[in-house]
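Enquirer: Predicted model follows, preceded by the sequence.
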Amino acid sequence: MAENILQMRGITKTFPGVKALQDVTLEVARGEVHAICGENGAGKSTLMKVLSGVYPHGTYDGDIILEGETVQFKDIKDSEHHGVVIIHQELALSPFLSVAENIFLGNERARKGFVNWNETNTMATDLLRRVGLKLSPTVRAGEIGVGKQQLVEIAKALSKDVKLLILDEPTAALNDEDSAHLLGLVSDLRAEGISCIIISHKLNEIRAIADSVTIIRDGRTIETLSLHDGSVTEERIIKGMVGRDMAHRYPERTPSIGDEVFRVEDWTVHHPQEHSRVIIDRAHLSVRAGEIVGIAGLMGAGRTELAMSIFGRSYGSNISGSLYKNGQQIQAKNVGDAIRHGIAYATEDRKRYGLNLLDDIKRNISGAALNKLATRGWVDGSQETIVANDYRKSMNIKAPSVAAVTGKLSGGNQQKVVLSKWMYADPDVLILDEPTRGIDVGAKYEIYTIINGLAAQGKAIIVISSELPELLGICDRIYTLAEGVITAEVPIADATPEYLMQHMTKEKD
């Protein structure tokens, strides 16, 4: 049996109101590629942040044993000093610095306070060659594609004498060619004796590259499977990922579904900077009055990009396709157009895009429909307060008054403010992107009840969620999205976690 380079024992990590990890165990053999699988929110990235010192020792319970020694990382530089390097899904390169500067950022080749640029560029060139990149070390990182940026991140890791490399969704934003190149590099690193942990939803890639896979569900270790003999199928991994009790987590609802309200046809969206890169490819979907339609997709599938591009083209370039409202084609060239056509979008990132955290509840609720409160260009402050108070009570927003600063509310109450804002705007079509992300179970139930109430009013609702049980618990119909392509449409009566996951991991033809 191979010697373990890493053991994690009894890892428990708690955030306010949420136990993200509970008694997790993980063993990684020296020189192996070890995959970690689980649904979004299962705790995979949290576990890797514990391992890499992003969450330092003392903020979690349990032990990390590296090369036979118990380690207590106080920060990410400490873990790197021990040879543990993590590459996050959101790349951390500075677009304005050269590739060489990025590789040695914080680890500069310097003497007596001065950077030795000859040494820096020479060493960077060697590292780039090692990861299969033929480009000048002086080119700015922002001028190269995402696939090459990912390889630069690996070159940066290799500059730190890495022993254990952690890759979080490394191919989520890459095309097939770049993905194949990166996975080939991972295989080469294994041959050099470097151990790798790879988090990925692409099960075909995991079965192709990994030696073992550990499945995490709801913050717990479910099982570890060996992939050496080829007997573990994608269906077997999916079964471990999605099994969970869904009883009593969703309010009962009797749908009353009417005519089609909104339809998207042949919707194609390109990347906002890399204009040749297709993010959404000829997508089609529809939603009827009183219907809750889900969109299921893995990280990087294009769910948010699809929603934002529909909502006034707030994402993407070279957008083509058609939008129809009540059977009539509409033009929504900007957010204002979308709102005027009765389309609303509640973003997945409420803190950054959905709310003004420095302002009060009252101003946030009225923000999307100030025209309803304005007389001759002036907002009626008294009426604004009355409206906000009505929503505070009806939505059960826990705050002393509507003058409370929104940024001081809990995540669940912030989400209720976001929903109140769009409810006051009175849209016909409401797109909810991860409506329950980061909130506790009780608040989730309240949000589901609100969604059901909006559907009962005849609103057409689209829900994007990383949680399959959530979609199965509240939707009438579900579309699956994989690599920017709608791969299936299934009524809820026929939907199962396994069926959805199969189509969410389907490769583009």
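Expert: Arrived safely, thanks for sending.
Enquirer: can we go C-alpha only for contacts and neighbour counts from here?
Expert: Fine.
Enquirer: quick one: the strands in the stretch 51-200 of the chain?
Expert: Shown for the stretch 51-200 of the chain, the strands assigned by DSSP state E, counting those that start in this stretch span residues 61-66, 69-71, 84-87, 110-111, 114-115, 164-168, 195-199.
Enquirer: contacting residues around the fourth one?
Expert: Looking back up the chat, that one is strand 110-111. With contacts defined as Cα atoms under 8 Å, 6 or more residues apart in numbering, strand 110-111 is touched by residue 116.
Enquirer: what's the offset of that strand from the middle of its chain?
Expert: Counting by Cα atoms, centre = their mean, to the nearest Å, strand 110-111 is centred 39 Å from the centre of its parent chain.
Enquirer: who wins for proximity to residue 337 among the strands of the stretch 51-200 of the chain?
Expert: strand 164-168 (37.5 Å; Cα to Cα).
Enquirer: Identify all contacting residues around the closest one.
Expert: 45, 48, 83-89, 157, 194-200.
Enquirer: what do you get for stretch 53-67?
Expert: With Cα under 8 Å, 6+ apart, stretch 53-67 has contacts from 4-14, 23, 49-51, 70-79.
Enquirer: mind running it again at 7 Å?
Expert: 5-13, 49-50, 70-76, 79 (Cα atoms under 7 Å, 6 or more residues apart in numbering).
Enquirer: can you list the residues that contact stretch 244-251?
Expert: Contacts of stretch 244-251 with the rest of the structure, by Cα under 7 Å, 6+ apart, involve 445, 448-449, 469, 473-474.
Enquirer: Among the residues you listed, the buried ones, what's the PyMOL command?
Expert: In PyMOL syntax, the buried subset of the contacts of stretch 244-251 is picked out as below (16 or more other Cα atoms under 10 Å):
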select buried, resi 445+448+449+469+473+474
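Enquirer: how about the contacts of stretch 244-251, which pair is most distant?
Expert: Farthest-apart pair in those is 449 and 469; separation 15.8 Å (Cα to Cα).
Enquirer: Excluding residues flanking it in the chain, which one is nearest the residue nearest the centre of the chain?
Expert: For the chain, residue 299 is the residue whose C-alpha lies nearest the centre (Cα atoms, centre = their mean; 5.0 Å). Computed as Cα to Cα, 6 or more residues apart in numbering, the closest residue to residue 299 that is not its neighbour in sequence is residue 172, at 6.7 Å.
Enquirer: what number of residues lie near the one you found?
Expert: For residue 172, the count of nearby residues is 17 (other Cα atoms under 10 Å).
Enquirer: same thing with residue 176?
Expert: If you count neighbours by other Cα under 10 Å, residue 176 ends up with 12.
Enquirer: Same check on residue 342?
Expert: The number of residues packed near residue 342 is 14, by other Cα under 10 Å.
Enquirer: Then the one 10 residues further on?
Expert: Using other Cα under 10 Å, residue 352 has 10 neighbouring residues.
Enquirer: Against residue 136, how distant is it?
Expert: Per Cα to Cα, to the nearest Å, residue 352 is found 36 Å from residue 136.
Enquirer: want to compare, so here's the second one:
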Amino acid sequence: MQTNPIVEMKQIHKSFYSVNVLRGVDFDLFSGEIHALMGENGAGKSTLVKILTGIHKSNQGEIFYKGNQTEFSSPKDAEKNGMAVIHQELNIIPYLTVAENMFLGKELKATPFGILKTKEMNQRTKEYLNRLGIDMDPQKPAGELSVGQQQMIEIARAIAANTEVLIMDEPTAALTDREIETLFKVMDQLRQEGVAIIYISHRMEEIFRMCNRITVLRDGQSIGTKNTNETNFEEIVKMMVGRELGERFPDRTADIGDTYFSVENLSLEGVFNNISFDVKKGEILGVAGLMGAGRTEIMEAIFGARKKSSGTIVLDGKELSIKKPHHAIKAGIGFITEDRKDEGLVLGLTVRENLSIPNLKTLSNQTIMSDNKEKQFSKDMIEKLRIKTSSSEQEVKSLSGGNQQKVVFGKWLGINPKLLILDEPTRGVDVGAKKEIYSIMNEETKKGKSIIMVSSELPEILGMSDRIMVIHEGKVTAILDKADANQEKIMEAATGGINR
């Protein structure tokens, strides 16, 4: 590692109106290292990166890049100087080819009048992707690629621009396990080539596997920087939240009763086939499997968001006819989807309005909404779920990821569900908010509610589930008791290795 950092940020301050978002943050980055930037949602990570790349200007502090005091005027200015960002929401235009996305805004032209050197762009794209060990058709429309493949286009684009500093924001959030492994190989290769990487993620396992150092922000301040091989999970969590969190997963203390919900021979042609399982009263059934195995599609069919080909669904001894989501809601089924921003919330509405959406009937006096009922309901949910908001009238888009997810929970808890389906309930949520969500789940099962939890995080599956169902290519390959389950057995079943 170099003696002098390629990036050094000293005592960075930033406020928006009267709110101090950053209060004296220090951060440095060396060539050839992967440096994790961690902190709870709202700690200031995104603001710090936006200041570094020229989106915002700091109110106070200094930035040095390659030893020179620097202030980029825009992201384009930062990119010209060798700094690139790969955002969680990828900047890919699906209707353009791989090569056209690669050279977007930097097209190779045969003439000043705009005739493109298409053949050369295709050839160069293939060369850049081959450098990453990726075999991809440059002429294929980007919209036909997986998220992981699209991400590789962005990394190849950064390499083409001779990037020296690469900032990656939650890069694995929507990737399959295989795509994550490919990404990590590429990151290792870039590190060996001297590229400096800032890695933003809530996934502790990835941080400790891939990163050389970890810097933690809390409440807009830099709490400290640790060498990854000299620290541990507990110390980083304490730095992030300012206290001991105790056990990562709370003890499961609910009394598990008899079978409360069951599915028999549920099928959707071409997607999943003959799915049968049950959930007991007060139980959390974890659902594991690789991305694309059909887990989300099964849950959507149960909820009526997809039309099943065949199968029966029984809840509390009654067979249900669910053709639309409102049939499921009426029967007492709530569904927290994996994409809270597009499917779980209306970002332009307030916390109160979002909480009220599935609860209009109970908050109305016959056909007229009761302001008093609605305000009291939102006040109760904010207090119960400890949602950090200035008031119930704050727009939900301005909340942190963890607090947005709590609003989604509040929506569905309001209908007093018998069964709650959770699809990736802690995705993009910091470690402190995760613990709070796990506690909410425990509280609901103590009341006799049943929960189905789909998750791609095996520690979460093992830590929170009473039983674990594994899906592989649209079929149930295993249902394991918690006492018998481990990561190896789950992965074996998820890849089709066992069937029980």
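Expert: That came in fine, so what should we check first? If you're wondering where the values come from, they're calculated on a predicted model, not measured in any experiment.
Enquirer: Superposed, what's their TM-score?
Expert: Laid over one another, the chains give 0.65 as their TM-score (TM-score structural alignment, normalised by the length of structure 2), with 470 aligned residues with a Cα RMSD of 6.1 Å.
Enquirer: returning to what we had before: nearest to residue 306 of structure 1, out of the strands of the stretch 51-200 of structure 1?
Expert: So among those, strand 164-168 is nearest, using Cα to Cα, at 22.9 Å.
Enquirer: For the closest residue to residue 286 of structure 1 other than its chain neighbours, list the residues it contacts.
Expert: Distances taken as Cα to Cα, 6+ apart place residue 263 nearest to residue 286 of structure 1, at 4.2 Å, with adjacent residues excluded. Contacts for residue 263 of structure 1 (Cα under 7 Å, 6+ apart) come out as 285-287, 323-325.
Enquirer: And for residue 330 of structure 1?
Expert: 323-324.
Enquirer: Repeat the analysis, applying 10 Å as the threshold.
Expert: Listed by Cα atoms under 10 Å, 6 or more residues apart in numbering, the contact set of residue 330 of structure 1 reads 322-324, 337-338, 341.
Enquirer: Please tabulate the residues you listed in JSON lines and include secondary structure, distance to residue 211 of structure 1 and neighbour count as additional columns.
Expert: Formatted as JSON lines, the contacts of residue 330 of structure 1 follow (DSSP: H, G, I helix; E, B strand; the rest coil; distance: Cα to Cα, whole Å; neighbours: other Cα atoms under 10 Å):
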{"residue": "322", "secondary structure": "strand", "distance to residue 211 of structure 1": "46", "neighbour count": "17"}
{"residue": "323", "secondary structure": "strand", "distance to residue 211 of structure 1": "46", "neighbour count": "21"}
{"residue": "324", "secondary structure": "strand", "distance to residue 211 of structure 1": "48", "neighbour count": "16"}
{"residue": "337", "secondary structure": "helix", "distance to residue 211 of structure 1": "51", "neighbour count": "16"}
{"residue": "338", "secondary structure": "helix", "distance to residue 211 of structure 1": "48", "neighbour count": "21"}
{"residue": "341", "secondary structure": "coil", "distance to residue 211 of structure 1": "52", "neighbour count": "16"}
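Enquirer: Of all the residues in whichever strand or helix holds the residue nearest to residue 286 of structure 1, which ones are buried?
Expert: Residue 263 of structure 1 is part of strand 260-270, with elements assigned from DSSP states H and E. By neighbour count on 16+ other Cα under 10 Å, the buried set for strand 260-270 of structure 1 is 260-264, 267-270.
Enquirer: likewise stretch 186-197 of structure 2?
Expert: Buried positions in stretch 186-197 of structure 2, judged by neighbour count with 16+ other Cα under 10 Å: 186-191, 194-197.
Enquirer: among those residues, which are in helices?
Expert: When DSSP state H defines the helices, the subset of the buried residues of stretch 186-197 of structure 2 inside them is 186-191.
Enquirer: Could you dump those residues into a markdown table with distance to residue 308 of structure 2 added?
Expert: What follows is these, written out as a markdown table (distance: Cα to Cα, whole Å):
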| residue | distance to residue 308 of structure 2 |
| --- | --- |
| 186 | 40 |
| 187 | 41 |
| 188 | 44 |
| 189 | 45 |
| 190 | 45 |
| 191 | 47 |
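Enquirer: hang on, isn't residue 140 of structure 1 packed against residue 98?
Expert: Yes - counting by Cα atoms under 10 Å, residue 140 of structure 1 does reach residue 98; the two are 4.0 Å apart.
Enquirer: before we move on, back to that, of all the strands of the stretch 51-200 of structure 1, which lies closest to residue 379 of structure 1?
Expert: That would be strand 164-168 among these, by Cα to Cα, at 47.3 Å.
Enquirer: all strands for the stretch 301-450 of structure 1, in order.
Expert: Under DSSP E, counting those that start in this stretch, the stretch 301-450 of structure 1 gives strands at 317-325, 328-330, 343-346, 374-375, 378-379, 429-433.
Enquirer: tell me the angle the first one makes with strand 429-433.
Expert: For the pair strand 317-325 of structure 1 and strand 429-433, the angle between their directions (axes from the mean of the first three to the mean of the last three Cα atoms, to 10 degrees) equals 130 degrees.
Enquirer: Aligned counterpart of residue 419 of structure 2 in structure 1, please.
Expert: Aligned counterpart of residue 419 of structure 2 in structure 1: residue 429 (TM-score structural alignment).
Enquirer: Let's see which of the contacts of stretch 244-251 of structure 1 end up in helices.
Expert: Those of these mapping onto helices are 445, 448-449, 469, 473-474, per DSSP H.
Enquirer: Can I get the residues you listed in a markdown table including distance to residue 390 of structure 1?
Expert: What follows is these, written out as a markdown table (distance: Cα to Cα, whole Å):
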| residue | distance to residue 390 of structure 1 |
| --- | --- |
| 445 | 21 |
| 448 | 20 |
| 449 | 17 |
| 469 | 32 |
| 473 | 29 |
| 474 | 26 |
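Enquirer: tell me which of these is nearest to residue 120 of structure 1?
Expert: Nearest to residue 120 of structure 1 among those, with distances taken as Cα to Cα, is residue 469, at 50.1 Å.
Enquirer: What separation is there between the closest one and residue 450 of structure 1?
Expert: Applying Cα to Cα to residue 469 of structure 1 and residue 450 of structure 1 gives a distance of 18 Å.
Enquirer: can you check residue 378 of structure 1 too?
Expert: From residue 378 of structure 1 to residue 450 of structure 1 the distance is 31 Å (Cα to Cα).
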